[in-house]
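In: structure for this input, please:
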Amino acid sequence: MEWNTKQTIHVTNGMKNQLSLIEEYLEKQAYFTNESINKSRVITILVEVFYELFVENNSRTQFQNRLNELKKIKPKDNEKLLRDIGQIRQMQDIQALITLANYQNLVQQNDYDPRKKLRSFNYGDSKEINVLMNRILQILKEDVVQAKQIKDTNQKKKK
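Out: From the prediction side, this is the model:
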């Protein structure tokens, strides 16, 4: 099928109503505040979104299967997923700091045995482990603040 720059399409009354509702929805979105939303822009957005959701990233998935996948996604699912990802990142950071601390300790003290110094991590009542975990979390917070400061400084330099 060949497409011209200007194309006439058949739109039923139901589709006209849906397009008007989509246009109203898009006009309310902060993402589009700096641009004029008209019928042509609505169609452009629809094509871009459809392409991204169905063709570009999932070209091998059947249309109905992909549509069903997207319908299953609920906002609370995304929130839970983001929380889980945040917790995983935090645990990875903790693990990296623990590994570095262990390496530093082992280099300095050849006879250091953490099993003799600390009670079971899984038991959870070890004062030493709690102090260590709190210190690690504090270091992570300080690292986040420092990273933000560096990012802000770099952004100011670019301006």
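In: every contact and neighbour count from this point should use C-alpha atoms.
Out: Noted.
In: which strands or helices does the host helix or strand of G86 pack on?
Out: In the assignment (DSSP states H and E), G86 maps to helix 75-108. The contact analysis (3 or more CA pairs under 8 Å, 6 or more residues apart in numbering; DSSP states H and E) places helix 75-108 against helix 127-158.
In: how about the helix it packs on: buried residues?
Out: Using 16 or more other CA atoms under 10 Å as the test for burial, helix 127-158 gives I129, I136, L137, L140.
In: quick one: those as JSON lines, columns for distance to N65 too.
Out: Output for these, formatted as JSON lines (distance: CA to CA, whole Å):
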{"residue": "I129", "distance to N65": "48"}
{"residue": "I136", "distance to N65": "45"}
{"residue": "L137", "distance to N65": "43"}
{"residue": "L140", "distance to N65": "42"}
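In: for the comparison step, fold the sequence that follows:
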Amino acid sequence: MLFAASVIVLFNLAWAQNCNYAAAGVNVNWQTSNGMLTIDFSNGVIQNNEWTAIGFGAKMANLEVIVFKIVNGVPSVSTGFTKGYGPPTLDSNANVGVQTLMYNGNTLTARIVRPLAANGPRNFSLQNCMTWTIVPRGPLTNGNIHKHTTRPEAIPNVCPAQC
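Out: Below you'll find the model as predicted:
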């Protein structure tokens, strides 16, 4: 009986929704409450005049993105989308709420909030399961995004509504 119970517990754990990611110096945790998605993002490998990002989708084209930049030691958050390979087109105003944003000793930490429902100029929704893509870092020149210098990391089958 004990063996059967252990197998059932392991099977249930295998199907539990993963609500965090940690690799390549980046840690991301997310949770939802009352239709709002909260993302805690930490990057311990980003340096001054670099960027890091979360992209929602599996392909380089049509990704909704949240971009974190460090320009002259000052962190900022932007949102936008990709049209394909190349830098994203950034929105004139970020379509996320920024609760915390700090950069200290090559570590960026941020807490952002956005609705799960359609949001922003493209009415992009995070209610369905999808791949999230993390870009650990890339260079900035005069604040402009250039090609990432680290390989993007895919987090398959993220279902934020289940967190």
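In: quick TM-score on the pair, please.
Out: Remark: TM-score between the superposed chains equals 0.20 [TM-score structural alignment, normalised by the length of structure 1]; 57 aligned residues with a CA RMSD of 5.6 Å.
In: the helix holding G86 of structure 1 vs helix 127-158, what angle?
Out: Relative orientation of helix 75-108 of structure 1 versus helix 127-158 (axes from the mean of the first three to the mean of the last three CA atoms, to 10 degrees): 110 degrees.
In: and the next helix or strand past helix 75-108 of structure 1?
Out: Helix 75-108 of structure 1 is succeeded, C-terminally, by helix 114-117 (DSSP H and E).
In: any buried residues in the helix holding G86 of structure 1, and which?
Out: D93, I94, L97.
In: which non-adjacent residue is nearest the second one?
Out: With CA to CA, 6 or more residues apart in numbering as the criterion, I94 of structure 1 has its nearest non-adjacent residue at 6.5 Å, and that residue is I136.
In: what of the first one?
Out: Nearest-residue entry for D93 of structure 1: L140, 7.3 Å, with adjacent residues in sequence omitted and distances by CA to CA, 6+ apart.
In: same deal with L108 of structure 2?
Out: N43 (5.1 Å).
In: now that neighbour: how far from F11 of structure 2?
Out: 32 Å (CA to CA, to the nearest Å).
In: okay, those two: which has more neighbours?
Out: Shown here are N43 of structure 2 and F11; by other CA atoms under 10 Å, N43 has more neighbours (24 against 11).
In: the residue nearest to D93 of structure 1 touches Q92, doesn't it?
Out: No - in this structure, L140 of structure 1 is not within contact of Q92 by CA atoms under 8 Å, at 10.9 Å.
In: one step back: turn the buried residues of helix 75-108 of structure 1 into JSON lines, including distance to T44 of structure 1.
Out: Shown next, in JSON lines, are these (distance: CA to CA, whole Å):
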{"residue": "D93", "distance to T44 of structure 1": "42"}
{"residue": "I94", "distance to T44 of structure 1": "45"}
{"residue": "L97", "distance to T44 of structure 1": "48"}
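In: which of those residues lies closest to N65 of structure 1?
Out: Closest to N65 of structure 1 out of those is D93 (37.0 Å), distances taken as CA to CA.
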